[in-house]
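Participant: Let me see the structure of the following:
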Amino acid sequence: MKALVLAGGSGTRMLPLTHTTAKQLVPVANKPVLYFGLEAIAQAGITEVGVIVGDTADEIREAVGDGSKFGLDITYIPQHKPLGLAHAVVIAREFLGDSDFVMYLGDNFIVGGITDLVENFRRERPDAQILLTRVSDPTVFGVAELDGEGRVVSLEEKPTVPRSDLAIVGVYLFTPAVHEAVRAIRPSLRGELEITHALQWLIDERRDVRSTTVPGYWKDTGNVMDMLEVNRLVLETLELRIEGDVDEESQIIGRVRIEEGSRVRRSRIVGPAVIGRSTVISDSYIGAYTSVAEDCRIEHSEIEFSIMLRGSSIVGVGRVEASMIGRNVTVTPAPAVPHAHRLVLGDHSRVQISS
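Facilitator: Predicted coordinates for the structure are as follows:
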């Protein structure tokens, strides 16, 4: 069995962060989301992995390499334009051959991995297996309709009027039967080859398409609040580990990981929280569910329930919460006079200012 991991796409819901960072490489608990998926695939006993890459191919290649650090053998498959999930299957045909495979969206996060799902699929071998979960707003997902016995009868991509609240999770399992399906469908009104259309084709052809409800927690990390929620969830599993230098005037409370080379001075850190390598924290408060990456600086400030990426600094700011701070960002107070806010913002930025 092989795996096909989708790591292309533009990440428009994460702008402006994804102007400079592949959305699959945005970190939670200081580890890229993509890594969790690759680790889950390796744990399921799959070693041959094709990775679909787009405009951020160089960044993905640099981060993942040949896959050996995950115990995987990686083959990169360029997708020159994001033309849909089914299109990814089309262009991966040579790599996939006649193997069964799991297709994993690289910005999805599933607690508990996929080992049991893969083992069940290998044992029973339906033509396709989809994962479902109940969501509050199914209009932004692919949605499945089940009959009274729980069988999949129809699928629809981002419906205006959903037939159910069962969203399709970004992990699919297929036999080679899907190759006939993706060749049979036509682009949707969005101009994409939709995997829901391919699955519907299999259903209409009376192929064996099964579904199962995700046994654990699932998130499509497509926006900031979802990223913060996944960060919170991962940090819940953290264990206390202090490898950096913490002075006697500082307090470390709960499950906190402070990595090598970091310095904490006259500060209070309440876990779960992680502080990356070579980061300096002084005269500050780091609250629960906060991930601070490497080479950051926080002085005379407070931050909680947030993600702070590499090389950024917060100095002299009263409090920051529920925020995502990109790489090499500087946050400082505005001058006392005149009483005004000075902003330098990129496209698609969002700012909330307390008056």
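Participant: only C-alpha atoms for contact and neighbour calcs from this point on.
Facilitator: OK.
Participant: in the stretch 51-200 of the chain, which spans are helices?
Facilitator: Counting by DSSP state H, counting those that start in this stretch, the stretch 51-200 of the chain has helices at residues 57-64, 85-91, 93-96, 115-124, 177-184, 195-204.
Participant: can I get the ones you listed in JSON lines with mean neighbour count?
Facilitator: Putting those into JSON lines (neighbours: other CA atoms under 10 Å) gives the following:
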{"stretch": "helix 57-64", "mean neighbour count": "16"}
{"stretch": "helix 85-91", "mean neighbour count": "20"}
{"stretch": "helix 93-96", "mean neighbour count": "15"}
{"stretch": "helix 115-124", "mean neighbour count": "15"}
{"stretch": "helix 177-184", "mean neighbour count": "17"}
{"stretch": "helix 195-204", "mean neighbour count": "21"}
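Participant: of all those helices, which lies closest to residue 275?
Facilitator: Closest to residue 275 of the helices of the stretch 51-200 of the chain is helix 57-64 (CA to CA; 20.3 Å).
Participant: Here is a second sequence; please produce its structure as well for comparison:
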Amino acid sequence: MKALILSGGKGTRLRPLTYTGAKQLVPVANKPILWYGIEAIVAAGITDIGIIISPETGEEIKAKTGNGDRFGAKITYILQDKPAGLAHAVKVAQPFLEDAPFLMYLGDNLVESDLRLFIEQFKERSLDALTLLCAVPNPSAFGVAKIDEDGRVLQLLEKPKIPPSNLALVGIYLFSNHVHHAIANIQPSPRGELEITDAIQFLIDQPKKVEARQLEGWWLDTGKKDDLLEANRIILDTRLAAAVEGEVDSKSQVIGRVQIGPGSRIVNCTIRGPVTIGNDCYLENCFIGPYSSVANQVTLIDADLEHSVILQGAKIIGIQQRIVDSVVGQRAELKVAPQRPKALRFLIGDDSQIELA
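Facilitator: As a prediction, the model looks like this:
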């Protein structure tokens, strides 16, 4: 079995961060979102992985992620020259996939469930498609599956006004090679894309064996700022291991599960976990509250931070009011004059400079 990770797209919901970089490389707990998907796929026993990339961000993804050695996998990069739909991505990847069954994974997803269980069921039941679902409070905002009591998929509906269930399509699928025939027989949707839901519906109508399984635990689509912060919170809560490798002076307090990378210096700070701080950072006179991730080479001086994500090379100086629920892009700079406002909330893109006077 092979895997196909979709890592193209323009990331419009995470702008301005994604004007200058791939949304799948935005870090959650100081690790690119894409890498969590790769690790989950390798843990499930699949090591031959194709990654769909776009012309705009493909080279950055290749440079950052490499050939797969760090994950114990072999990665093949596949260029999709335009965002023409998920089924179009499968069509472009057919020379890589050949006739092998495969798992398709949207690269900005994070799930708690072990994928091995679903792969085993797909194989044991000789299915042509298996879609993973998750109960959501607002199903009309998603693709929704109508299923029977045995888990067979009867119909897929894209953002229905009256949903037949509360089960949303997660963005993780398993397919046999019959999906290629299905894709060859569908037409672009009104938005001009080849939709994977149309291909699955074609399989249902054949009829082929199409079933669904519900995820246990959390599912996170990290396409928006608040979703990214929630993913960061959950990963820090469930997976962070305490490890202090940097230098912490005697005036500082490190409380709870805190990770501090090598080369970082902490001077007269209070850090209350769960918090992760990367390599070669400098923090002085700061309070870093729970659910914060600080990437490599960040400078924080006289800063008060909680439930936020600070990307590589950013500088925050002189902001003593608490910054909360914020994402600060790479190399961004925030400085504040002595007369300060009462509250601050930011979504700041790469290379920005902001001074509050």
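Participant: how about the helices of the stretch 51-200 of structure 1, which one is nearest residue 144 of structure 1?
Facilitator: So among the helices of the stretch 51-200 of structure 1, helix 195-204 is nearest, using CA to CA, at 9.0 Å.
Participant: which strands and helices sit next to that closest one?
Facilitator: Applying 3 or more CA pairs under 8 Å, 6 or more residues apart in numbering; DSSP states H and E, we find helix 195-204 of structure 1 packed against helix 85-91, strand 152-157, helix 177-184, strand 209-213.
Participant: want to try TSV for the ones you listed, with distance to residue 133 of structure 1 as columns?
Facilitator: Output for those, formatted as TSV (distance: least, CA to CA, whole Å):
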stretch	distance to residue 133 of structure 1
helix 85-91	19
strand 152-157	14
helix 177-184	22
strand 209-213	6
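Participant: So which of those is nearest residue 296 of structure 1?
Facilitator: Of all those, helix 85-91 comes closest under CA to CA, at 36.9 Å.
Participant: Skipping adjacent residues, who's closest to the counterpart of residue 321 of structure 1 in structure 2 in space?
Facilitator: Under the alignment (TM-score structural alignment), residue 321 of structure 1 maps onto residue 324 of structure 2. Of all residues not flanking residue 324 of structure 2 in the chain, residue 306 sits nearest, at 5.0 Å (CA to CA, 6 or more residues apart in numbering).
Participant: can you check residue 197 of structure 1 too?
Facilitator: residue 185 (6.7 Å).
Participant: which residues touch that neighbour?
Facilitator: Residues in contact with residue 185 of structure 1 (CA atoms under 8 Å, 6 or more residues apart in numbering) are 193, 197-198, 201.
Participant: Identify the residue of structure 2 aligned to it.
Facilitator: Match for residue 185 of structure 1 (TM-score structural alignment): residue 186.
Participant: Pull up the gap between its match and residue 103 of structure 2, please.
Facilitator: According to CA to CA, to the nearest Å, residue 186 of structure 2 and residue 103 of structure 2 sit 21 Å apart.
Participant: ok, now residue 83 of structure 2?
Facilitator: For residue 83 of structure 2 relative to residue 103 of structure 2 (CA to CA), the value is 20 Å.
Participant: These two: which is more packed in?
Facilitator: For residue 83 of structure 2 versus residue 103, neighbours defined as other CA atoms under 10 Å are more numerous around residue 103 (23 against 16).
Participant: Verify the stated contact: residue 111 of structure 2 with residue 231.
Facilitator: No - Residue 111 of structure 2 lies out of contact with residue 231 (CA atoms under 8 Å); the separation is 9.8 Å.
Participant: so what sits against both of the two?
Facilitator: The contact lists of residue 111 of structure 2 and residue 231 share residue 220, where a contact means CA under 8 Å, 6+ apart.
Participant: ok, these two, which is more surrounded?
Facilitator: residue 231 (25 against 19).
Participant: Verify the assumption that that one is located in a helix.
Facilitator: Yes - membership of residue 231 of structure 2 in a helix is supported by DSSP: H, G, I helix; E, B strand; the rest coil.
Participant: Now do the same contact list for it.
Facilitator: Neighbouring residues of residue 231 of structure 2 by CA under 8 Å, 6+ apart: 28, 110, 220, 222.
Participant: Who wins on neighbours among those?
Facilitator: Highest neighbour count within the contacts of residue 231 of structure 2: residue 28, with 26 neighbours (other CA under 10 Å).
Participant: ok so, going back, of the helices of the stretch 51-200 of structure 1, which approaches residue 42 of structure 1 most closely?
Facilitator: That would be helix 115-124 among the helices of the stretch 51-200 of structure 1, by CA to CA, at 9.0 Å.
Participant: which bit of structure 2 covers that closest one?
Facilitator: Going by TM-score structural alignment: helix 115-124 of structure 1 matches residues 116-125.
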